[in-house]
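Novice: Sequence first, predicted coordinates after that:
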Amino acid sequence: MSLKSVRSFIETLEKEHPDAKTELVYQNPFELLVSVVLSAQATDKSVNLATKKLFAVASAPQAMLALGEENIAQYIRTIGLWRAKSRNIALLSQQLLERHNGEVPRTRKELEALAGVGRKTANVVLNVAFGEATMAVDTHIFRISNRTGLAPGKTVLEVEKSLVKRIPPDLLPPAHNRLILHGRYICKARKPECQLCSVAQWCLYKDKNPGPIPTLPKVNRDLSVH
């Protein structure tokens, strides 16, 4: 996809999703960090159900550390990998207190040094909490980037770097959530709804899904003259 098409592609998604934001529910950077750590191999909906009760009793590192790993686990048992995640949340809370005075750091290097935090999680926090021009590549964004020709790449890191390079800087920060929404609801993995896609004209996907064949209205075949 040409750079001119990239801008048109992203600008059109901006018009379609002007208020796009993460579907994770949070009130501060710490809650966002915890939610993103929990979201690995889990849906945003399942995370929100668990954190609604968890954050009611622990919305800051001090309270989360005081709650402890075993008690954290009781709140997140419905989420995949809950044992490892409860351990990581307790440890990263301790690390935030010891290294950053309880504040969520604003650099990728410092974020990635926290328990359970990888590059994608760090990018989400930097983008969503602090408005940084980062791109967290999840399965939706990876698929869209390769399928449409927006920013092809064989690895997540290749796609991330390509997106950051190809998307105009003024459109980059909010593009993350808009691409996720597009992948979640339109450019789906198995059956992309190309017939409903607002950016199909710039998409280079060869096997576009035309959608269901419309049903023709019944014709009155009684042509006899009375």
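Specialist: Arrived safely, thanks for sending. This one's a predicted model, so the numbers in the text were calculated from it and none came from an experiment.
Novice: When you work out contacts or count neighbours from here on, use the C-alpha atoms and nothing else.
Specialist: OK.
Novice: what about the longest helix seen in the chain, distance to the chain center?
Specialist: Counting residues, the longest helix found in the chain (DSSP state H) is helix 82-100. In terms of Cα atoms, centre = their mean, to the nearest Å, the centre of helix 82-100 is found 22 Å from the chain centre.
Novice: who's in contact with it?
Specialist: Identification of contacts with helix 82-100 by Cα atoms under 8 Å, 6 or more residues apart in numbering yields 34, 37-38, 61-62, 64-65, 68-70, 72-73, 76-77, 102-104, 114-116.
Novice: Geometrically speaking, which residue is the centre of the chain?
Specialist: Ile180 (5.0 Å; Cα atoms, centre = their mean).
Novice: second one coming, line it up with the first:
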Amino acid sequence: MNQTQRQQFFSRLRDHNPSPTTELNFKTPFELLIAVILSAQATDVGVNKATDKLYPVANTPQAILDLGLDGLKSYIKTIGLFNSKAENVIKTCQQLIDKHGGEVPDAREALEALPGVGRKTANVILNTVFKYPVMAVDTHIFRLSNRTGLAKGKNVREVEDRLMKVIPDEFKLDAHHWLILHGRYVCTARKPHCDQCIVTDLCDEYRRAQRQRKTA
């Protein structure tokens, strides 16, 4: 995919969804941080079911600490890996209080120092909360970027770096949300819905398949 095609790619996604955002339910930066920590290897729907019950009871670092580890687990036990996630959330809450006045920091280094927070989670917070034009690459975006030819790479960091280099500046702020939603609902892993896709003519894999059909 060349730069002219990338411009068309994101223009169409923007026209289709002018104001994309995360599907995780949150009202504060802290709520989003906890939701993203819980979302690792879990669905947004599953996380929302848990946090919709948790946040009315405890949605600040101190309130979650007051619940205690077992109390927190009782709310998130339906989420995969909930034991280790609960421990990370408790440790993160304590660190937020001890080092950041109970607030979510807006610096990558400080975010990545929090238990359970890696580069992808930090990028989600920096982008969604603090509006930094950064790219959080998950399995959906990794797959879509390689499949379409938007930005190819052997691992998520290569894809992230490539995306940041080739995405036109006007689209960088919202690109993460457009790509994850497109990968989640249209450019799916096993059977992409090419008949519903608004960028098929720009996709490397789709065009390759079309050429193979013509020569078969």
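Specialist: Great, that's in hand. These numbers come from a predicted model, not from an experiment.
Novice: TM-score for this pair?
Specialist: Once superposed, chain against chain, the TM-score is 0.94 (TM-score structural alignment, normalised by the length of the second structure); 210 aligned residues with a Cα RMSD of 1.3 Å.
Novice: Please check the contacts of helix 82-100 of the first structure and keep the buried ones.
Specialist: 34, 37-38, 61, 64-65, 68-69, 72-73, 76, 102, 104, 114-116 (16 or more other Cα atoms under 10 Å).
Novice: Distance check, Ile198 of the second structure against Ile141 of the second structure.
Specialist: 17 Å (Cα to Cα, to the nearest Å).
Novice: The two: which has the busier surroundings?
Specialist: Ile141 (27 against 14; other Cα atoms under 10 Å).
Novice: Now name the helix or strand holding that one.
Specialist: Taking DSSP states H and E as the definition, Ile141 of the second structure sits inside helix 139-148.
Novice: after superposition, how close is that helix to the first structure?
Specialist: Helix 139-148 of the second structure: mean distance to aligned residues in the first structure after superposition is 0.4 Å, counting by mean Cα distance after the TM-score superposition for the first structure.
Novice: Give the buried residues for that helix.
Specialist: Counting neighbours by 16+ other Cα under 10 Å, one finds that the buried residues in helix 139-148 of the second structure are 140-148.
Novice: Repeat that for stretch 83-101 of the first structure.
Specialist: 83, 85-97.
Novice: ok, now stretch 189-200 of the first structure?
Specialist: By neighbour count with 16+ other Cα under 10 Å, stretch 189-200 of the first structure contains the buried residues 192-194, 198-200.
Novice: how deep is the closest residue to Glu193 of the first structure other than its chain neighbours tucked in, by neighbour count?
Specialist: Closest residue in space to Glu193 of the first structure, ignoring its immediate chain neighbours: Ile186 at 5.3 Å, by Cα to Cα, 6 or more residues apart in numbering. By other Cα under 10 Å, the residues close to Ile186 of the first structure number 17.
Novice: Show the contacting residues for Ile186 of the first structure.
Specialist: Taking Cα under 8 Å, 6+ apart, one finds 192-194, 196-197 in contact with Ile186 of the first structure.
Novice: Would you tell me which one of those residues comes nearest to Lys165 of the first structure?
Specialist: Cys197 (24.3 Å; Cα to Cα).
Novice: any idea how far the closest one is from Cys187 of the first structure?
Specialist: As judged by Cα to Cα, Cys197 of the first structure and Cys187 of the first structure stand 8 Å apart.
Novice: The residue nearest to the centre of the first structure sits in which helix or strand?
Specialist: helix 172-185.
Novice: compared with the second structure, how much does that helix deviate?
Specialist: Superposed on the second structure, helix 172-185 of the first structure shows a mean distance to its aligned partners of 0.8 Å (mean Cα distance after the TM-score superposition for the first structure).
Novice: My guess is Ile167 of the first structure contacts Arg7. True?
Specialist: Yes - using Cα atoms under 8 Å, Ile167 of the first structure is in contact with Arg7, at 6.7 Å.
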